[in-house]
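Asker: Predicted coordinates and the sequence they were generated for:
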Amino acid sequence: MPATDPDHTQAALSSDAPLKPTRQRKVIHVDMDAFYASVEQRDNPELRGRPVAVGGSRERGVVAAASYEARRFGVHSAMPSVSAKRSCPELVFVKPRFDVYKEVSLQIRAIFSEYTSLIEPLSLDEAYLDVTENLKGVEYATQIAREIRTRIWEETSLTASAGISVNKFLSKMASDQNKPNGQFVITPDMAPSFVAGLRVGKFHGIGQKTEEKMNRLGIFTGLDLRAMSIEALRQNFGKSGSHYYWIARGIDDRPVRPDRIRKSVGAENTFERDLSSYEEMTEVLAPIIDKVWNHCARTGIRGRTVTLKVKYQDFQQITRSRSVQDEVQGRDGIARISGELLAGLFPMPRPVRLLGVSLSGLNTEADEAVTDDGPQLSLGL
């Protein structure tokens, strides 16, 4: 059987592949609906029904979250606040309250823990749950998802959406289908056609740059991705190529990991031409810092250590770090420390081909917290 045959199992193809589970898993992805904005609308009746953006309204501000009323105008997370206001003149900006979001997230996490101990938080507003063996002995994962969503509403006055399937990738894709306040099931029989019709940019874990590279290779949909050999994908995307090969077939053997803790958050960029001047480097650092801060703003993560990564023309790599006592204060704090670390390296011995910025010593290391119903599955999901 050829390696590109979608029926060829991962374990049969590769000796170092993870073993296929002997029992069909039941995985739920729970995703809170417009979490930060919904909390603000819940706590302030004057904001209900209005377009709301959580984030800074100043010139260099960024939207951390947008209500569904704001999304109708094209406002979305990580969008510059100036652009958001231009798209929606009636937009109301609200300062983030991460202490409140974390408190609510812990309430939701407590609900999850009544059903399973296998909970993998992705951020304050979403998590995977493995309910193959659940604490309440409920047969159907769809019923568990429905009960959890009802409990969340009753205890927090917030809505959640859920995706149910046999693995993490498919459940994540499913949770987007009936948002807000709905759930969706992808059965094993549905998986191949569902994935085949997806644009690769919709795949969880495939960002804009990877999507653009795939498009240049003629890969636009899951069906196109499935047509690629595993060797070709590894050649073009390194270790990630194997993962893309399997998710194009709806196969994802990654376990739900309750001990998953993010140690750092960072971004980097390799330049089309090598850079030599401080002015050039500070200019290209700005969007890198934006990416780091956008993730922090979206997830509530904060950290104490900023690290600057520099890769020279000859591929030699160095890092420089600085820590503060409490936590780095906002995007401006990350930018200030990064700029000072960069300035300390001048004059540069060689031109620079890559710069990166990361934030570590995260608050998650000590206390990480945790977004029309689908058909009931006869095969036990």
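Answerer: On my side now, so go ahead.

Asker: hey, let's count contacts and neighbours off CA atoms from now on
Answerer: Noted.

Asker: helices or strands up against whichever strand or helix holds Lys102?
Answerer: Using DSSP states H and E, Lys102 falls within helix 98-113. Other helices and strands packing on helix 98-113, by 3 or more Cα pairs under 8 Å, 6 or more residues apart in numbering; DSSP states H and E, are helix 141-156.

Asker: Any buried residues in the helix it packs on, and which?
Answerer: For helix 141-156, burial by neighbour count (16 or more other Cα atoms under 10 Å) applies to Ala141, Thr142, Ile144, Ala145, Arg146, Ile148, Arg149, Thr150, Arg151, Ile152.

Asker: which two of those lie the greatest distance from each other?
Answerer: Of all pairs drawn from the buried residues of helix 141-156, the greatest distance, 16.4 Å, lies between Ala141 and Ile152 (Cα to Cα).

Asker: would you turn the buried residues of helix 141-156 into JSON lines with distance to Ala232?
Answerer: What follows is the buried residues of helix 141-156, written out as JSON lines (distance: Cα to Cα, whole Å):
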{"residue": "Ala141", "distance to Ala232": "37"}
{"residue": "Thr142", "distance to Ala232": "38"}
{"residue": "Ile144", "distance to Ala232": "40"}
{"residue": "Ala145", "distance to Ala232": "38"}
{"residue": "Arg146", "distance to Ala232": "41"}
{"residue": "Ile148", "distance to Ala232": "42"}
{"residue": "Arg149", "distance to Ala232": "42"}
{"residue": "Thr150", "distance to Ala232": "45"}
{"residue": "Arg151", "distance to Ala232": "46"}
{"residue": "Ile152", "distance to Ala232": "45"}
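
Asker: between the residues you listed, which is nearest Ala162?
Answerer: The closest of those, once distances to Ala162 are taken by Cα to Cα, is Ala145, at 6.5 Å.

Asker: Could you double-check that the closest one sits in contact with Asp31?
Answerer: No - applying Cα atoms under 8 Å as the test, Ala145 and Asp31 come out as separate, 11.0 Å apart.

Asker: which neighbours do these two share?
Answerer: By the contact definition Cα atoms under 8 Å, 6 or more residues apart in numbering, Ala145 and Asp31 are jointly contacted by Ala162.

Asker: hang on, the earlier thing: buried set for the helix holding Lys102?
Answerer: Buried residues in helix 98-113, counted by 16+ other Cα under 10 Å: Phe98, Tyr101, Lys102, Val104, Ser105, Leu106, Gln107, Ile108, Arg109, Ile111, Phe112.

Asker: so what does the very next helix or strand once past it touch, helix or strand wise?
Answerer: Using DSSP H and E, the helix or strand that follows helix 98-113 in sequence is strand 119-123. Applying 3+ Cα pairs under 8 Å, 6+ apart, one finds that strand 119-123 contacts strand 126-130.

Asker: adding another structure so you can compare the two:
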Amino acid sequence: MYIKRILLTIVLVGLLVGGIFAYMVYGTFFTPNTSFANEKAFVFIPTEATFDQVKESLEPLLEDMDSFTAAAERKGYTANIKGGKYAIKKGMTNNDIINTLRVNNISVKVSFNNQETLEDLAGRISQQIEADSASLLASFKDVDFLKDNGFALENGIAPYIPNSYEFFWNTSAEEFRKRMLKEYEKFWTVERQEKAKKLNLTPKEVVALASIVHKETAKVDERPRVAGVYLNRLRKGMLLQADPTVIYAIKRKTGDFDTIIKRVLFKDLELDSPYNTYKYGGLPPGPIAMPDISAIDAVLNPEKHNYYYFVANVENFGYHMFAENLVQHNRNKAQYIRWINSKNINR
């Protein structure tokens, strides 16, 4: 009888201990452990982050950090941390959170357009993914990468087609560059390449001309007409005489790409730069900015006409007046000069 009591006591104690242990395990793994009011919150885990960094990122989101730490250690997460962006949903348990941090790296939308320089592009992208601007710029300007893929520093911005793309937040600079090269190659379909060939232009030359068209007019519906003007000039062997190339040449010489130049002066036309299309024939060595897709397609699908000249239309701002000959152009230009003088725009 005595032995039975001892055994029963042992069993009861075992059940009690087991119950306490089960309760603790349940509390550690399966009790909701979020402290925010919104439906979800996002956490960014850096590449090669330590567990302390993970805890620091999660601190504002959790009710009980000790239970999360215990669960993470038991599940082996502390030795298998993966960088990325993760969504923590309201009411998640420690088990849910750890499973999410293991496998549910979510993508971010990366958008860019109209960057003038690789420096601008690097700064823009670094605001959207983990890679910093210095590493991005170094990868963009990597001489071996450029040479291996048929580019140079002068046209190094060409592979980056403005658009919105899905990336993982922890994408490296080299991974970003590699993906953009693939997108560039995908963009240049057989159809687009054939259109470029019919214009006697390479894809890189198309991008260079598109950058001028892009800078000349913000009106998408006018871009095919402007592209037609420049293509007419190229076919006839005329100088492009594009003011945006002169402005770019000035910025390139001064190193100040933030300067605003509203008026190109006669003295500017004498600037000795391969980007000055008043002084040098043909296309500039590379794009003067990053053209958007509408400008590229405008060059590939130009309006067919006999215009060789154009000037800003002061009666329909944003658009231009086009002319087939110099007499007509000078008449249109005189109207523009009177207007710009009346506004005292000297630079």
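Answerer: Structure's in. What do you need? As the structure is a prediction and not an experimental result, all values here were calculated from the model.

Asker: What does the TM-score come to for these two?
Answerer: Scored against TM-score structural alignment, normalised by the length of structure 2, the superposed chains reach a TM-score of 0.21; 120 aligned residues with a Cα RMSD of 6.6 Å.

Asker: Is the closest residue to Phe42 of structure 2 other than its chain neighbours in a helix, a strand, or coil?
Answerer: Among residues not flanking Phe42 of structure 2 along the chain, Ala87 sits closest, at 4.6 Å (Cα to Cα, 6 or more residues apart in numbering). Here Ala87 of structure 2 is strand, with the state taken from DSSP: H, G, I helix; E, B strand; the rest coil.

Asker: And Ala87 of structure 2, how close does it get to Ala208 of structure 2?
Answerer: According to Cα to Cα, to the nearest Å, Ala87 of structure 2 and Ala208 of structure 2 sit 41 Å apart.

Asker: more crowded one of those two?
Answerer: Neighbour totals were compared for Ala87 of structure 2 and Ala208, and Ala208 leads with 25 against 17 (other Cα atoms under 10 Å).

Asker: Would you double-check that the more buried one falls in a helix?
Answerer: Yes - under three-state DSSP, Ala208 of structure 2 sits within a helix.

Asker: For the stretch 1-150 of structure 2, which segments count as strands?
Answerer: Taking DSSP state E, counting those that start in this stretch, the strands of the stretch 1-150 of structure 2 run over residues 40-45, 84-89, 107-112.

Asker: if we can go back for a sec, show me which of the buried residues of helix 98-113 of structure 1 is closest to Phe169 of structure 1.
Answerer: Nearest to Phe169 of structure 1 among the buried residues of helix 98-113 of structure 1, with distances taken as Cα to Cα, is Phe112, at 19.3 Å.

Asker: what residues are up against that closest one?
Answerer: Contacts for Phe112 of structure 1 (Cα under 8 Å, 6+ apart) come out as Ile119, Leu129, Ile148.

Asker: which among those gets closest to Val39 of structure 1?
Answerer: Minimum distance to Val39 of structure 1 across the contacts of Phe112 of structure 1 is 18.0 Å, recorded for Ile148 (Cα to Cα).

Asker: how close does that closest one get to Lys311 of structure 1?
Answerer: Taking Cα to Cα, one finds Ile148 of structure 1 at 47 Å from Lys311 of structure 1.

Asker: what does Arg226 of structure 1 give?
Answerer: Distance of Arg226 of structure 1 to Lys311 of structure 1, computed by Cα to Cα: 35 Å.

Asker: With neighbour numbers in mind, choose between these two.
Answerer: Arg226 (23 against 18).

Asker: between the helix or strand where Ala297 of structure 1 lies and strand 126-130, how many degrees?
Answerer: Element membership for Ala297 of structure 1, per DSSP H and E: helix 278-299. Helix 278-299 of structure 1 runs at 60 degrees relative to strand 126-130, counting by axes from the mean of the first three to the mean of the last three Cα atoms, to 10 degrees.

Asker: Distance of Arg109 of structure 1 relative to Thr319 of structure 1?
Answerer: According to Cα to Cα, Arg109 of structure 1 stands 37 Å off from Thr319 of structure 1.

Asker: picking up where we left off before, looking at the strands of the stretch 1-150 of structure 2, which is buried most?
Answerer: Scoring those by mean neighbour count under mean count of other Cα atoms under 10 Å gives strand 84-89 as the most buried, with a mean of 21.

Asker: Which strands or helices does it pack on?
Answerer: Looks like strand 84-89 of structure 2 contacts strand 40-45, helix 94-103 (3+ Cα pairs under 8 Å, 6+ apart).

Asker: Determine the number of other residues adjacent to Ile247 of structure 1.
Answerer: 21.

Asker: show me the contacts for it.
Answerer: By Cα under 8 Å, 6+ apart, the contact list for Ile247 of structure 1 reads Phe169.

Asker: now do Ser111 of structure 2
Answerer: Ser111 of structure 2 is in contact with Ile125, Pro162, Asn163, Ser164, Tyr165, counting by Cα under 8 Å, 6+ apart.

Asker: buried residues in the lengthiest helix in structure 2?
Answerer: With residue count as the measure and DSSP state H as the assignment, structure 2 has helix 2-30 as its longest helix. Using 16+ other Cα under 10 Å as the burial criterion, the residues of helix 2-30 of structure 2 that qualify are Gly27, Thr28, Phe29, Phe30.

Asker: Glu268 of structure 1 versus Ala174 of structure 1, what's the distance?
Answerer: Counting by Cα to Cα, the gap from Ala174 of structure 1 to Glu268 of structure 1 is 30 Å.

Asker: Have a look at the two and say which one is more surrounded.
Answerer: Between Ala174 of structure 1 and Glu268, Ala174 has the larger neighbour count (other Cα under 10 Å), namely 25 against 19.

Asker: before we move on, which element is the more buried one in?
Answerer: According to DSSP H and E, Ala174 of structure 1 maps onto helix 168-175.

Asker: helices or strands next to that helix in the packing?
Answerer: Under the contact definition 3+ Cα pairs under 8 Å, 6+ apart, helix 168-175 of structure 1 sits against strand 27-32, strand 160-165, strand 183-185.

Asker: Reformat these as JSON lines; add distance to His243 of structure 1 and mean neighbour count.
Answerer: Converted to JSON lines, these look like this (distance: least, Cα to Cα, whole Å; neighbours: other Cα atoms under 10 Å):
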{"stretch": "strand 27-32", "distance to His243 of structure 1": "18", "mean neighbour count": "29"}
{"stretch": "strand 160-165", "distance to His243 of structure 1": "18", "mean neighbour count": "30"}
{"stretch": "strand 183-185", "distance to His243 of structure 1": "22", "mean neighbour count": "27"}
